[in-house]
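*Asks:* Provided below are the primary sequence and the corresponding predicted coordinates.
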Amino acid sequence: MKWAVLLATLVVAASAEVYLKETFDDSWADRWVKSKWKQSDGQAGDFKLSAGKWYGDAEADKGIQTGPDSKFFASYAPLDKVFDNTGKDTVLQFSVKHEQDLDCGGGYIKLVPASSEKQMESFGGETPYSIMFGPDICGYSTRKIHVILTYKGKNYLIKKDLKAETDQLSHVYTLVIKPDNTYKVYVDLKEVASGSLFEDWDMLPPKTIKDPKAKKPEDWDEREEIPDPEDKKPEGWDDIPATIADKTAKKPEDWDEEEDGTWEPPMIPNPEYKGEWKQKMIKNPDFKGIWVAPDIENPEYKHDDTLYNFKDLKYVGFELWQVKSGSIFDNIMVTDDFETAKAFAEETWGKSKDAEKEMMEKVKKEEDAKKAPPPAAAAASEEGEDDDDEYDDKEEPAATGSVEIPKDEEVKEEAAHDEL
């Protein structure tokens, strides 16, 4: 039995095809092209090879890192060959480490079709793509994983809210799209979402719509309650005044009627006043509910079993805007087999993640220690505070003038990382 399982595994592995496997070694720039997008106006940043400040392996964990701050970043590489996913799974996987504690910017990747080839020299936000996948972070309102699919020239965002990782460690993002029009999203090889392309995107119009010609019948009663016709207003109800004169009030001793006029006691709320009379409400025996137009088949709906299908995937690329740069992208794989991508992630990210976390904690601890004052300075500071006690009662001179504290520069989120 074990041999049968092993044989089946080898058969699956042998049948898998890898269209791109990128680990970013010293020759990465020979394979990747920097886009001319945003270069002419000085808004384009660069990618450089780096393992960052913390890592599990100084060489193996090198990736391409964004820099400097507040720039656009665009670079791409061709797949080993054009990927026609007809009848195949589509697996897109990469890792990203927001070492800088990203506050606003994209961290996603794109698969671009061969039909965009003439636009790739200036690959950017307007270049048509097929799949956009990965984290997007801006403040506390935007911390999500994008899964955007292109269908008939339009981009459609997944309707589910998928949470992105926001710490400063490397995380692996994996998207699987299957020819039965289902999908799965993994973060660190753990499934975080799955479902149907038909249900979780609005690529197709709804199968049914409300009949636009239907009209509510004239005798349709939508009142859930009605005034009780048996309930009558008690006699004398309207004769009870809302306020009455305060009988306990007494005219002030210094009241002069010639100068002040005739004294009248103040008015107070009448305890017998019950307010405006209203009939009590009862259930309406003729209530039919809120009228809703009946559903009819949508004449614009046409079923399509090829939502998953991209026949000419040719490039993989990053097109980003980041306020605070420093994200490191690594270990990209495009394949038609999830198990192959999983094994790649385990061999790369999986082997480094624990050591990376340990190193990050060590680096942060050392940085915190450098920020803290040395023991001698701290002791001197405390001693100085004691020496000042004898002057506590002395009057300090008043401060003159003012110091204006500059406001933080307003950061405007660019539309570059929400392209629908």
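*Replies:* Okay, I see it. Numbering: from 1, shown residues only.

*Asks:* going by C-alpha atoms from here, please, whenever you check contacts or count neighbours.
*Replies:* Noted.

*Asks:* contacting residues for residue 131?
*Replies:* 110-112, 147-150 (C-alpha atoms under 8 Å, 6 or more residues apart in numbering).

*Asks:* from these, which two are the most distant?
*Replies:* Based on C-alpha to C-alpha, the longest span within the contacts of residue 131 runs between 112 and 147 and measures 14.1 Å.

*Asks:* neighbour count: these two, which is higher?
*Replies:* Taking neighbours as other C-alpha atoms under 10 Å, residue 112 and residue 147 compare with residue 112 leading, 27 against 20.

*Asks:* let's bring in a second model and compare:
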Amino acid sequence: MALLSRKLYLLGALLVLVSAAGVVQADNDEGDDEATVEVVEEDEKYHSPQINPEKVYLAEHFDDEAAFKKKWVKSEAKKQGVDENIAKYDGKWEIQTPSRKIFKDDFGLVLTTEAKHAAISTLLDKPFEFKDKPFVVQYEVTMQEGQNCGGAYIKLLSRGTNTKADLRKFYDQTPYTIMFGPDKCGNDNKLHFIFRHKNPKNGTIEEKHSKKPTQRLDDIYKDKEPHLYTLIVRPDNTFSILVDNKEVNAGSLLEDFTPPVNPPEEIDDPNDKKPEDWDEREKVVDPSATKPEDWDETAPAQIVDPNAVKPDGWLDDEPETIPDPEAVKPSDWDEEMDGEWEAPLVDNPACAAAPGCGGWLPPTIPNPNYKGIWRAPLIANPNYKGKWTPRRIPNPDYYKDEQPFRMTPIHAVGFELWSMSPALLFDNLIITDDVAVAEEWAQITFMQKRAKISRDSDSVFDRAIKFAGDNPWVYAVVIVVCFVIVGLITYVCCGSKSESESDPKKTDAVGEDDPHASDGEDELQDEPERARKADLEGPEHEPVEVETVSSTDDSAPLVDTEGAGDGQRKRKPRKE
């Protein structure tokens, strides 16, 4: 029975796996509304992604090192306001395969150094003008050794950075239009979207920072996996930020940035001062109140309980603790150095059964006559004027920009970073004005990469569990199906009885309703011993004489029970 239970358990577990895997496969076959990812066979050679150049402003896969060296420019500038030893942008950039190799010929741009300023940039194939089409920038980041402190963001450089000579001077103060991407130091992690807004009234530039993402993004800094970052800024002044094709932040350029794009119409008058006689006190001490004559400020807060009585059996002469009688002075005790030795104190055993030891003192209780120091009560202030605030005046710097999307044109793109973790890898950078183009680029780059990672790392069971975690209803379906199937198998294996068990007439066993149960009782009791002797003697020995049971019918023939052969006892059939 135990073996059967184990078999049923293993069968049930197998059914769980098969059912979950079937649900996962069925879900994958449905397709829904999501784009289908073409799975690349493991033995298929990787090909660098290609896309129509007319649809993009830049598409960089970093697979061609020779082309990369011609196009990208490392900064030769120095960072201002820092120590001379670390001011130079001397961080190293190299084209390398990922440390976790995914495809044979897939490369990325790797920042190989740590604790150094590093900057590299390239010109766009054509400038991006913020007119009637959305701006889309998308790229991959793999923090191959995690990230403790440092950024992995990208800067979209403003008009004015138009030549390679300008790129060699790229540093932290180089004007940019948009900064976008992850940044972390300690427990503070961010996903930046900053745009520099030009004041239409006086031409000054001010950075506008987006609100924080709606989801926690801690894992992207420590899982060492590739992640895809996408920013979409639309002509209707809305924006979306996606991580791995899932939206994590969205909003309006007009409403979801700090400081806001448009200043308030009114401001506090900086020249307005609070009058000296302005009374903001809501309540004041009652000037007419006087202390009552019977108010005793000297009465103590606690007094001795006059009703307290010393408990019977209190041991006044016994101390609460005594020197430990079993303590022995250590052999290395030096009285000149350590002083006179004294045994440590222990609880007095004589006090264990008594209500208390030592001098008894009655407890204290709150003094019913205690009133404390007298203070005059508070009353409403008759001169109260409320909380003072300066008067409001029209904001002399007010403007209303209804199209903050019309940003400074972008002419170049670059990474200007400081990182305490080496081996930051960047890949598959694209800038376009068509969201569909960015999605297509992601399908032939990032999604293929993630699919390969999934195939290499996930078993069928892992995928089933992951799918069930995203779809809790799967657990209920699998459990119900398994219970039904296991129940049917249990019924088939254990539910039916053998023919001999189901029909008592087809056996020699004595039933309760057998009227002749006592006729051969003595004979049946001796039968096992005789059968054992017959087995020992065997056909090669002399036949064993067997005493038969007498019957009133001597003429009845002997019957061979259970098909017994030589050496087996024969008996007459019972009378009916």
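*Replies:* Alright, I've got the coordinates. All values derive from a computational prediction rather than experimental measurement.

*Asks:* let me see the TM-score of these two.
*Replies:* Once the chains are laid over each other, their TM-score by TM-score structural alignment, normalised by the length of the first structure reads 0.67; 335 aligned residues with a C-alpha RMSD of 3.9 Å.

*Asks:* in strands only, show me the contacts of residue 131 of the first structure.
*Replies:* Among those, the members found in strands (DSSP state E) are 110-112, 147-150.

*Asks:* nearest to residue 271 of the first structure, of those residues?
*Replies:* residue 147 (65.8 Å).

*Asks:* just give me the match in the second structure for that closest one.
*Replies:* Using TM-score structural alignment, the partner of residue 147 of the first structure in the second structure is residue 193.

*Asks:* who are the contact partners of the nearest residue to its match once chain neighbours are set aside?
*Replies:* The spatial neighbour of residue 193 of the second structure that comes closest, neighbours along the chain excluded (C-alpha to C-alpha, 6 or more residues apart in numbering), is residue 180 at 4.6 Å. Counting by C-alpha under 8 Å, 6+ apart, residue 180 of the second structure makes contact with 153-155, 191-194, 231.

*Asks:* filter the residues you listed down to the buried ones.
*Replies:* 153-155, 191-194, 231 (16 or more other C-alpha atoms under 10 Å).

*Asks:* Throw those residues into a markdown table and include distance to residue 434 of the second structure, thanks.
*Replies:* Formatted as a markdown table, those follow (distance: C-alpha to C-alpha, whole Å):
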| residue | distance to residue 434 of the second structure |
| --- | --- |
| 153 | 22 |
| 154 | 19 |
| 155 | 20 |
| 191 | 23 |
| 192 | 22 |
| 193 | 19 |
| 194 | 21 |
| 231 | 12 |
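
*Asks:* pick the one among these closest to residue 278 of the second structure.
*Replies:* Closest approach to residue 278 of the second structure among these (C-alpha to C-alpha): residue 194, at 43.9 Å.

*Asks:* the closest one against residue 206, yeah?
*Replies:* No - Residue 194 of the second structure is beyond contact range of residue 206, at 10.0 Å (criterion: C-alpha atoms under 8 Å).

*Asks:* so what sits against both of these two?
*Replies:* With C-alpha under 8 Å, 6+ apart applied, the contact sets of residue 194 of the second structure and residue 206 do not overlap.

*Asks:* what's the burial count for residue 220 of the first structure?
*Replies:* Other residues near residue 220 of the first structure come to 13 when the count uses other C-alpha under 10 Å.

*Asks:* and residue 259 of the first structure, by the same measure?
*Replies:* 7.

*Asks:* not counting its neighbours along the chain, what's nearest the equivalent of residue 197 of the first structure over in the second structure?
*Replies:* By TM-score structural alignment, residue 197 of the first structure lines up with residue 253 in the second structure. With C-alpha to C-alpha, 6+ apart as the criterion, residue 253 of the second structure has its nearest non-adjacent residue at 5.3 Å, and that residue is residue 237.

*Asks:* aligned partner of that neighbour in the first structure?
*Replies:* So, by TM-score structural alignment, residue 237 of the second structure is matched to residue 181.

*Asks:* for residue 298 of the second structure, give its distance to residue 238 of the second structure.
*Replies:* Plainly put, residue 298 of the second structure is 72 Å away from residue 238 of the second structure if you go by C-alpha to C-alpha, to the nearest Å.

*Asks:* ditto for residue 394 of the second structure
*Replies:* Note on residue 394 of the second structure: its distance to residue 238 of the second structure, by C-alpha to C-alpha, is 29 Å.

*Asks:* looking at these two, which is more packed in?
*Replies:* A count of neighbours by other C-alpha under 10 Å puts residue 238 above the other of residue 394 of the second structure and residue 238, at 18 against 12.

*Asks:* quick one: contacts for the closest residue to that one other than its chain neighbours?
*Replies:* Spatially, and ignoring its direct neighbours in sequence, residue 238 of the second structure is nearest to residue 252 (4.4 Å; C-alpha to C-alpha, 6+ apart). Applying C-alpha under 8 Å, 6+ apart to residue 252 of the second structure gives the contacts 237-239.

*Asks:* switch the cut-off to 10 Å
*Replies:* 210, 233-234, 236-240, 404 (C-alpha atoms under 10 Å, 6 or more residues apart in numbering).

*Asks:* got TSV for those residues, with distance to residue 368 of the second structure and secondary structure too?
*Replies:* Below are the contacts of residue 252 of the second structure laid out as TSV (distance: C-alpha to C-alpha, whole Å; DSSP: H, G, I helix; E, B strand; the rest coil):
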residue	distance to residue 368 of the second structure	secondary structure
210	63	strand
233	74	strand
234	76	coil
236	75	coil
237	72	coil
238	70	strand
239	70	strand
240	70	strand
404	73	coil
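
*Asks:* perfect, that will be all.
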